[in-house]
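> my questions concern the predicted model and sequence given below.
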Amino acid sequence: MGLKEINDRIAKAAAEAGRDAGDIHLIAVSKVQPNERVEAVLKEGHRLFGENKVQEAEGKWPAFQETYPDAKVHLIGPLQSNKTRRAMELFSAIHSVDRPKLAKSIARIAQELGACPDIFLQVNTGEEDQKAGIGPDRIDGFVQECRDLDLPVVGLMCIPPVEETPSLHFALLKKLAERNGLDGLSMGMSGDFEEAIGLGATHIRVGSAIFGERVYD
C-alpha cells in the first residue's frame, strides 16, 4: 500500500470525524523490517517510527539518526525493567508502561538523567490473562501513582483482543482517558485505524501496510 496511501486514508478518516488530520500521529512500525525499507520511508519524509524491542532499536536507530537527526522513535512493545535506562535514552515516548515497578524505575532513572520520554499507560481493555496492561478498573489509581512520581503521562494505549470489535475497546480507552484528563490515545493498527481515528486516536500504529510484509530471520 505505502505511506502516501495510508496518509490519504488518515486524512479521509479525520475529515469524516470532523478532526484535523494534523492532530493524528502516524507511527510507522519498523520492527523486523529491513533497513533499506525503513530508509525508503525516511527518504519520503516520514519521521515517526515505532519499535517493539529495545535491542532491535539499538542496532538500527542511532545510525539512522546520524543522517536523519529529526527522526523520532517510540517504544510500542513491552519493556523489561532491566532495559529501562537504555529505552529512556533511545525513545522519545514509551507506550507500554503497565506496572508500578516499571513506573518507579522510570521515575528514578529520569531523576538521574534529568529527562524522561513521554509516557503512555497500557490498558488491558479486554482483561486478557496473556496480555500486558493495567485493568480498566485499576487505571485511575495507576494514573495517579504515576503523576505522584512526576512522570510525564500523556495518554493511554490499548491493543484490543483480536476476536472482538475494536471500536468497543477504543471507546472504553477514550472514556478512561477523559476521566483522567489525558489527551493522548495510542490505539488503532493497520486493520482498524480509521475506526480508532473516529473515536479520537492521537497516535496510530501501522507497519506492514507501509513497509510491506515483515521479514523474519
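Noted; the coordinates are in hand.

> from here on, just use CA atoms for contacts and neighbour counts.
Fine.

> hey, where'd the helices end up in this protein?
Using DSSP state H, the helices of the chain run over 3-16, 35-43, 54-58, 61-67, 84-90, 100-113, 139-148, 166-179, 193-198, 208-211.

> deepest-packed of the ones you listed, please.
Ranked by mean neighbour count under mean count of other Cα atoms under 10 Å, the helices of the chain are led by helix 193-198, which reaches a mean of 22.

> what is it packed up against?
Where contact means 3 or more Cα pairs under 8 Å, 6 or more residues apart in numbering; DSSP states H and E, helix 193-198 is packed against helix 3-16, helix 166-179, strand 203-206.

> among those, which is nearest E128?
Ranking the helices and strands packed on helix 193-198 by proximity to E128 (Cα to Cα) places helix 166-179 first, at 12.5 Å.

> dropping in the other structure now:
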Amino acid sequence: MISDDTIQRLEDVRAAIAHAAALADRPAASVTLIAVSKTHPAEAIVPLLDAGQRAFGENRVAEAAAKWPALRARYAGVTLHLIGQLQSNKADEAVALFDAIHAVDRPSLVAALGRAMDAAGRRPDCFVQVNIGEEPQKGGCAIADLPALLAQAREVGLPVAGLMCLPPADVEPAPYFALLAKLARDHGLAQLSMGMSGDYPTAVTIGATHVRVGSALFGVREA
C-alpha cells in the first residue's frame, strides 16, 4: 500500500537525518525536511501529512495553487516551499502562496519579489540560489555576483534567510556544500538549503538547515 510504504520511507529519511546530525554534533531538529511533492497528486501526499510531515516543496506556482489550498484546509501548520525557478511575472502569486522561496537568483526577480511583498504585506523567507558549480545550464547567481545580489535583496526588504544550491550531478557534493556553507558564513546567513534524495545526509553533516527530498520519500516515478 502506498500509505505504508510512504510512512516507512519517511521514517527512514528522518532516521538518516538524525544520524547525520548526530555525526555533526547537531540536534536533528535543526534540520527541516522538505518533502518534494512536485508532480505528486494529493492522494500521495496525504499519508505524509497524516504522519506529521508539514514542510513540502513544489516547483511550479500553478501546480501548488491547484493542490494545496484544499490540503491546507484539512491540515494545520503546513509550510510550502517554492524550490523551482520562478518567473518574475509570477512573483505576486508566489508571495501569496508560499512560505519560503528557494531560488532567488537574479536582480529582476529580486525587484519583482520586493514589489510583490510590499503590495501583499507578506514576506516569505528567501534563499538566494548560488550556481555553486558554475554550470551554464543551471540557475543561480554566480559566486562573484552574490554580494551585489544580497545587497539588492536587503535594500528592497526581502527577508534573506540563507543560501541554496544544486551541486553538479555525478560528482562528490561535499566540496560544493562546504563552499556554500562558507559563503553563508561570510555573509552572515544562518540557513542553508542544500541536499536532495541522493546526498542529503552529506549535506546535513556540513550544515544544511533545509534538505529537499523527493524520490526517497515518494519513490522513483516511472518514466
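Sure thing, it's come through. Treat the numbers as computed from the prediction; the structure is a model and nothing was measured.

> superposed, what's their TM-score?
Once superposed, the chains reach a TM-score of 0.97 (TM-score structural alignment, normalised by the length of the first structure), with 216 aligned residues with a Cα RMSD of 1.1 Å.

> quick one on the thing from earlier: possible to save the helices and strands packed on helix 193-198 of the first structure as CSV with distance to M157 of the first structure?
Below are those laid out as CSV (distance: least, Cα to Cα, whole Å):
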stretch, distance to M157 of the first structure
helix 3-16, 19
helix 166-179, 7
strand 203-206, 9
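
> and these: which comes nearest S96 of the first structure?
With Cα to Cα as the yardstick, what comes closest out of those is strand 203-206 (13.1 Å).

> which residues in the second structure does that closest one align to?
Aligned using TM-score structural alignment, strand 203-206 of the first structure spans residues 210-213 in the second structure.

> on that earlier part again, dump the helices of the first structure to a markdown table, plus distance to I27 of the first structure.
Shown next, in a markdown table, are the helices of the first structure (distance: least, Cα to Cα, whole Å):
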| stretch | distance to I27 of the first structure |
| --- | --- |
| helix 3-16 | 11 |
| helix 35-43 | 12 |
| helix 54-58 | 14 |
| helix 61-67 | 15 |
| helix 84-90 | 16 |
| helix 100-113 | 22 |
| helix 139-148 | 24 |
| helix 166-179 | 17 |
| helix 193-198 | 11 |
| helix 208-211 | 10 |
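
> looking at those, which is nearest to H74 of the first structure?
Closest approach to H74 of the first structure among those (Cα to Cα): helix 84-90, 8.5 Å.

> average gap between that closest one and the second structure?
For helix 84-90 of the first structure, the mean deviation from the second structure after alignment is 0.7 Å (mean Cα distance after the TM-score superposition for the first structure).

> picking that back up, which outside residues touch the match of strand 203-206 of the first structure?
Residues from elsewhere that reach stretch 210-213 of the second structure (Cα atoms under 8 Å, 6 or more residues apart in numbering): 31-36, 57, 191-197, 200, 203-204.

> now that stretch, how far from the centre of its chain.
Chain-centre distance of stretch 210-213 of the second structure: 6 Å, with Cα atoms, centre = their mean, to the nearest Å.

> straight-line length of stretch 209-223 of the second structure, end to end?
For stretch 209-223 of the second structure, the first-to-last residue distance is 31 Å (Cα to Cα, to the nearest Å).

> buried residues of that stretch, list them for me.
The neighbour-count check on stretch 209-223 of the second structure (16 or more other Cα atoms under 10 Å) flags T209, H210, V211, R212, V213, G214, S215, A216, L217, F218 as buried.

> for G50 of the first structure, grab the count of nearby residues.
Per other Cα atoms under 10 Å, the neighbour tally for G50 of the first structure reads 25.

> with distance to A21 of the second structure as extra columns, can I get the buried residues of stretch 209-223 of the second structure in CSV?
What follows is those, written out as CSV (distance: Cα to Cα, whole Å):
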residue, distance to A21 of the second structure
T209, 10
H210, 12
V211, 12
R212, 16
V213, 16
G214, 20
S215, 21
A216, 18
L217, 19
F218, 23
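
> and which of the residues you listed is nearest V46 of the second structure?
Using Cα to Cα, F218 comes nearest to V46 of the second structure of those, at 11.4 Å.

> tell me the contacts of that closest one?
F218 of the second structure sits next to T6, R9, S37, A44 when contact means Cα under 8 Å, 6+ apart.

> brilliant, that's me finished.
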